[in-house]
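Novice: Dropping the sequence and predicted coords here.
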Amino acid sequence: MTTELAKPDPTDAPPPVPQVIRAVPVRHYGRWISAVVVLALVGLLGYAFAQGQVRWGTIPDYFFNDRVLTGVGHTALITVASMALGVTLGVVLAVMRLSKNPVTGSIAWCYIWFFRGTPVYVQLLLWFNLGLIFQYINLGPVYKDEWSDFMTPFLAALLGLGLNEAAYMAEIVRAGLQAVDEGQTEAAHALGMSHARTLRRVVLPQAMRVIVPPTGNEFINMLKTTSLVIAVQYFDLLQAGNEVGSESGATAEMLFLAAAWYLLLTSVLSIGQYYLERYYARGSSRSLPPTPWQRVRTAVFSVGRGRQEARA
């Protein structure tokens, strides 16, 4: 009896050894070209400024001048006051705009239409020059006085900036409220909550995620727009810089100084906006973005660990 040997099955052959793939990174020549072009333009700009007779030493000399600091304080005051008026009135206008009452909705729409359609500079001049039309302000038994005593430069700046900002804030708040799902409102009403309480406890906290970023931008824009209050004779940072510059003969340098103060103030507001956005991002993001201090600490520690590993 003979036995036949099993023939090897060609499918049982060992799989081929995969070859090592050499990954070649894609070379982005456009990035290097654009970087060279940008650096060249920056160099040309620096060269152009170096040709001018700018007395850079006068900027640190007058940076903490008494009048400059007073102007900075007045600018910060009118910015905060105008934004407080704009945000408060903007929330009211947004609720009126979303109301089913046609009267309140129409009034809110007309307000937004007027104040968004006219320049803020014109509104400032209008409030300041109403004394040419009205000699007295008469609110009946509540208040009565001469218009020149009532409409101070601060009040004219506050009304001109705050009422104009309210129109923009109304649209921002309205967009944030409409971004919240209607099911949230229906669920709150099913639990017996009133419309006002639903708006305050359910809708508005969720809408803040949409409202905060553009509101921060409006706050920064308001800080820069305060430079227009010089039209109503309100003493601010720009006017302080102009006065110091005319007395010292360093007019252009004092404008650079004012620009430096504006940059400093807007940087502080930008940091506050970042932390406020991070606060309202809780519950919507799995992990909160790191703070600037956390990023710096991580970068420093990573460099330190890299040096220790290199020595080891």
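Specialist: Sure thing, it's come through.
Novice: Going by C-alpha atoms from here, please, whenever you check contacts or count neighbours.
Specialist: OK.
Novice: In this protein, mark out all the helices, start to finish.
Specialist: For the chain, the helices defined by DSSP state H cover 29-51, 58-62, 66-98, 102-117, 120-128, 147-150, 153-179, 182-190, 195-198, 204-225, 237-248, 251-280, 292-311.
Novice: Deepest-packed of those, please.
Specialist: Mean neighbours per residue, mean count of other Cα atoms under 10 Å, is largest over the helices of the chain for helix 153-179, with a mean of 23.
Novice: re earlier: nearest to residue 137, of the helices of the chain?
Specialist: When the helices of the chain are compared by Cα to Cα, helix 147-150 sits nearest residue 137, at 5.6 Å.
Novice: Summarise which helices and strands that closest one is packed against.
Specialist: strand 136-138 (3 or more Cα pairs under 8 Å, 6 or more residues apart in numbering; DSSP states H and E).
Novice: Tell me the gap between the strand it packs on and the middle of its chain.
Specialist: 38 Å (Cα atoms, centre = their mean, to the nearest Å).
Novice: buried ones in that strand?
Specialist: residue 137 (16 or more other Cα atoms under 10 Å).
Novice: got a list of contacts for it?
Specialist: Applying Cα atoms under 8 Å, 6 or more residues apart in numbering, the contact partners of strand 136-138 are 143-147, 150.
Novice: this is the comparison structure:
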Amino acid sequence: MIIIWQLKRLMSNIGIWQSLFAPVGVGWTLTQIAIQMGYESILAPYLFLLWYLMPLGLIVGGYIYWPKRSSSKTLPNLDTEIEIRVGDIFSSKAPIVVTIPTTLETEFHSNAISEDSIQGQYTKKYCKDPSVLKLCLQKLVQDNNDFSTVKNFYSNGGDVRKYKPGEVLVIREFDRIAYCTTFASFNEHGTAQISQQEFYDLLPKMWMGIREKGEFGSVDVPLIGSRFARTGISRNKDILRELVYSLSVASADARLADKVTFFIRPSDFTRWGFSFEFIERLLLNVCDEHQQRMMENGSIGQPLDV
């Protein structure tokens, strides 16, 4: 899928077409000059070779203009690499952040959880059945008495436990570690939603939970809140900015991981107007802000404007 995305972007770049035809054009011009100088009889048998310059131009142009799929920077003084990658987060094996409802809902048949969501894909690939994931989450909750809970009553009269956003439950039972993070709540219409302020508040809590309970190494993070939950944030660029910036702030006191990779789906990259110019500027500003914060003995800078 990522190759198809790269090919589409390559074909939409005018540079690749210039590379394709430019060698032929230059060769043809030089040939015409040589013919005017009286070398036509010598060059005539070899004119067909000009068309072989097109594959050469395509190879050179493909090398020069092949679309990037990732960009990364290292946080100063911490050696923590932050990477923003376009691709499928499930092509990786590193521990993954999986956002889950605050009610720990896992079933597909209730239409509460989309099979295309990160939770849905993780369930199908690693847990096989939503009930298996549910049992794992319930056991982890029983082992963590410090979770804050309230009663949440649905319109059908049933009630379930509801947990505050940002709680991290680490699942190690399957082939890929998951940092299940309570995220959105369902309204009376069954739509997952979280307020903008709740989203901002849960990020530091999520990073702290990963640092305290997780594996020190690599962490894969999707563009959480960008598809199936209403966050009150209108642009996915703002969501990415908040994720990266909050990681930098959370790393001010202690190193969180060797590497944190934020994944953007190829379709989302195109749909929401992302560019690597924006991504590289964001990473540069985050690292500069982080270095300044470290120099000021941990004082927090202002939100980035990129």
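Specialist: Cool, got the structure. Quick caveat, the model's predicted, so the values are computed rather than measured.
Novice: Next, the TM-score between them, please.
Specialist: Overlay of the two chains. TM-score (TM-score structural alignment, normalised by the length of the second structure): 0.21; 94 aligned residues with a Cα RMSD of 5.1 Å.
Novice: thinking again about what came up before, just give me the closest of the contacts of strand 136-138 of the first structure to residue 182 of the first structure.
Specialist: For the contacts of strand 136-138 of the first structure, the nearest to residue 182 of the first structure is residue 143 (44.1 Å; Cα to Cα).
Novice: want to try a markdown table for the helices of the first structure, with distance to residue 138 of the first structure as columns?
Specialist: Formatted as a markdown table, the helices of the first structure follow (distance: least, Cα to Cα, whole Å):
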| stretch | distance to residue 138 of the first structure |
| --- | --- |
| helix 29-51 | 56 |
| helix 58-62 | 45 |
| helix 66-98 | 23 |
| helix 102-117 | 23 |
| helix 120-128 | 16 |
| helix 147-150 | 9 |
| helix 153-179 | 17 |
| helix 182-190 | 43 |
| helix 195-198 | 34 |
| helix 204-225 | 31 |
| helix 237-248 | 33 |
| helix 251-280 | 39 |
| helix 292-311 | 53 |
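Novice: May I ask which two of the contacts of strand 136-138 of the first structure are separated the most?
Specialist: Maximum pairwise distance among those (Cα to Cα): 11.4 Å, between 143 and 147.
Novice: Could you pull out the buried residues of stretch 267-285 of the second structure?
Specialist: Under 16+ other Cα under 10 Å, the buried positions of stretch 267-285 of the second structure are 268-269, 276, 279-280, 282-285.
Novice: Keep only those of these that are in helices.
Specialist: 268-269, 276, 279-280, 282-285.
Novice: From those, pick the one nearest residue 9 of the second structure.
Specialist: residue 269 (11.1 Å).
Novice: so that closest one makes contact with residue 86?
Specialist: Yes: between residue 269 of the second structure and residue 86 a contact is recorded at 7.2 Å, counting by Cα atoms under 8 Å.
Novice: so can I have JSON lines of the buried residues of stretch 267-285 of the second structure showing distance to residue 241 of the second structure?
Specialist: Below are these laid out as JSON lines (distance: Cα to Cα, whole Å):
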{"residue": "268", "distance to residue 241 of the second structure": "15"}
{"residue": "269", "distance to residue 241 of the second structure": "14"}
{"residue": "276", "distance to residue 241 of the second structure": "13"}
{"residue": "279", "distance to residue 241 of the second structure": "9"}
{"residue": "280", "distance to residue 241 of the second structure": "12"}
{"residue": "282", "distance to residue 241 of the second structure": "7"}
{"residue": "283", "distance to residue 241 of the second structure": "9"}
{"residue": "284", "distance to residue 241 of the second structure": "12"}
{"residue": "285", "distance to residue 241 of the second structure": "10"}
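Novice: ok, of these, which one's closest to residue 34 of the second structure?
Specialist: Taking Cα to Cα as the measure, residue 34 of the second structure lies nearest residue 276 of these, at 44.2 Å.
Novice: which stretches of the stretch 1-150 of the second structure form helices?
Specialist: 2-11, 14-34, 40-43, 53-65, 118-122, 130-142 (DSSP state H, counting those that start in this stretch).
Novice: mind checking which of these is nearest residue 261 of the second structure?
Specialist: Taking the helices of the stretch 1-150 of the second structure one by one with Cα to Cα, helix 118-122 is closest: 15.1 Å.
Novice: How much space separates residue 104 of the first structure from residue 198 of the first structure?
Specialist: 20 Å (Cα to Cα, to the nearest Å).
Novice: go on, residue 94 of the first structure?
Specialist: Going from residue 94 of the first structure to residue 198 of the first structure by Cα to Cα gives 15 Å.
Novice: ok, now residue 50 of the first structure?
Specialist: Residue 50 of the first structure is 61 Å from residue 198 of the first structure, by Cα to Cα.
Novice: thought residue 237 of the first structure was touching residue 66?
Specialist: No: using Cα under 8 Å as the test, residue 237 of the first structure is too far from residue 66 to be in contact (11.3 Å).
Novice: Columns mean neighbour count and distance to residue 241 of the second structure on top of the helices of the stretch 1-150 of the second structure, output as CSV?
Specialist: Listed next are the helices of the stretch 1-150 of the second structure as CSV, based on neighbours: other Cα atoms under 10 Å; distance: least, Cα to Cα, whole Å:
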stretch, mean neighbour count, distance to residue 241 of the second structure
helix 2-11, 14, 23
helix 14-34, 16, 30
helix 40-43, 12, 59
helix 53-65, 16, 27
helix 118-122, 20, 20
helix 130-142, 15, 29
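Novice: Which one of those helices lies nearest to residue 222 of the second structure?
Specialist: Proximity to residue 222 of the second structure, assessed across the helices of the stretch 1-150 of the second structure by Cα to Cα, is greatest for helix 118-122 (7.8 Å).
Novice: Which other helices and strands does that closest one contact?
Specialist: Partner elements for helix 118-122 of the second structure (3+ Cα pairs under 8 Å, 6+ apart): strand 96-100.
Novice: Out of the ones in helices among the buried residues of stretch 267-285 of the second structure, which comes closest to residue 197 of the second structure?
Specialist: Using Cα to Cα, residue 282 comes nearest to residue 197 of the second structure of these, at 21.7 Å.
Novice: Return the distance of that closest one relative to residue 288 of the second structure.
Specialist: Distance from residue 282 of the second structure to residue 288 of the second structure, by Cα to Cα: 10 Å.
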